[in-house]
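>>> What follows is a predicted structure for the sequence shown.
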Amino acid sequence: MFNKIPMTLRGFNKLKSELKKLKYITRPCIVKAIANARQLGDLKENAEYHSAREEQSFCENRICEIENKLLRAQIIDITKIPFKGIVIFGSTVTVLQISTSNIFVYTIVGDDEANYKEFSISIHSPMSRALIGKKKNDIIKVNTPTGYIKYIIKKIEYI
């Protein structure tokens, strides 16, 4: 009934770590901040109190969100999948942009793991959608805001 959320083991552990921090470090600090703000007097005009309550709301919502994702997580360990030369979730793919001859290396990961600075791209990104199911030397077209960009797949790794 619930949709599974694909993620790598690294992404799963990262979410677990964030959840632990929120529950055992951030949440108690917020509770203390609320208690301290209550001591300042009238709650109607107490900016510190309202700020702490808002922070508490964000924290609790994030805790619920992470717990939900961890329950629905489908951990995919790419190293345990036999290499068939096809781009799949978790693959690290080297591509050559045809128009510029620039080379890029991307790892296809879950939404929460995506980090463009680390060249980890979401499974739902246009680049990932173009790469999934392709093989070495295939040419892909990626739709971008400035138009289509063509790439050649140079290397596929399951690492």
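Alright, I've got the coordinates.
>>> Could you use CA atoms for every contact and neighbour count after this?
Will do.
>>> Could you identify the helix or strand that succeeds the helix or strand hosting Asn61?
Following DSSP states H and E, the helix or strand that holds Asn61 is helix 47-72. Proceeding N to C from helix 47-72, the next assigned helix or strand is strand 73-75, under DSSP H and E.
>>> Show me what the helix holding Asn61 packs onto, helices and strands only.
Counting contacts by 3 or more C-alpha pairs under 8 Å, 6 or more residues apart in numbering; DSSP states H and E, helix 47-72 packs against helix 9-21, helix 27-38.
>>> for the last one, which positions count as buried?
Within helix 27-38, the residues scored as buried using 16 or more other C-alpha atoms under 10 Å are 27, 30, 33-34, 37.
>>> next, the one to line up against it:
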Amino acid sequence: MNQIPMTAAGAEALREELTHLKQVKRPEIIEAIAEAREHGDLKENAEYHAAREQQGFCEGRIQEIEGKLGNAQIIDVTKIPNTGKVIFGVTVGLLNIDTDEEVTYQIVGDDEADIKNNRISVNSPIARGLIGKTVDSEVEIKTPAGLVEYEIISVDHK
């Protein structure tokens, strides 16, 4: 299976979620199933069926996280020398040449992407257009709104 690039922070967040699911959520669901069983006939027991469904979702998410962590290629960008080149994990400062608007994006793995917090997937059109470029380069990025020209004004390894 292919390795999935992930920042150290992203891997830690998945490990925390996994611990919570195994140590908190799983026991809660098992208790809910036991309680619902005590209510008698399981055929028409909504609480029992809801708890079993929750258990399925929980176990599925546990397997999904374990799979992702098992295939994770954890990249700690703070340990990589900053050459001014855009690579996975860096935070890139961009200047929109047409509007003079500045934006900052961190390039992260698919699971970590969160546009509200300016974290974009390494597989997004913007990130793909930036990877390998260097500070002071001008790049054209194809966006849903059309071509946008940016100047790379900073590359931070934080």
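Sure, I can see it. Every value quoted in this text rests on a predicted model; they were computed, and no experiment measured them.
>>> Assuming the best superposition, what's their TM-score?
The TM-score (TM-score structural alignment, normalised by the length of structure 2) is 0.94; 158 aligned residues with a C-alpha RMSD of 1.2 Å.
>>> just to revisit the earlier point, any chance of the helices and strands packed on helix 47-72 of structure 1 in TSV, with distance to Ile76 of structure 1 too?
What follows is the helices and strands packed on helix 47-72 of structure 1, written out as TSV (distance: least, C-alpha to C-alpha, whole Å):
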stretch	distance to Ile76 of structure 1
helix 9-21	7
helix 27-38	31
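>>> Show me the one of those helices that comes nearest Ile149 of structure 1.
helix 9-21 (28.9 Å; C-alpha to C-alpha).
>>> which parts of the closest one are buried?
11-12, 15-16, 19.
>>> which residue is nearest the middle of structure 2?
By C-alpha atoms, centre = their mean, structure 2 has its centre lying nearest to Glu112, at 1.4 Å.
>>> For it, which residues are in contact?
6, 10, 119-121 (C-alpha atoms under 8 Å, 6 or more residues apart in numbering).
>>> and what of Asp136 of structure 2?
Applying C-alpha under 8 Å, 6+ apart, the residues near Asp136 of structure 2 are 151-154.
>>> ok, and the most crowded of those residues?
Greatest neighbour count in the contacts of Asp136 of structure 2, by other C-alpha atoms under 10 Å, goes to Ile152: 25 neighbours.
>>> tell me the SS of that residue?
Classification of Ile152 of structure 2 using DSSP: H, G, I helix; E, B strand; the rest coil returns strand.
>>> Map it onto structure 1.
Taking TM-score structural alignment, Ile152 of structure 2 has Ile153 as its aligned residue in structure 1.
>>> so that match sits right up against Thr92, yeah?
No. Between Ile153 of structure 1 and Thr92 there is no contact under C-alpha atoms under 8 Å: 10.9 Å.
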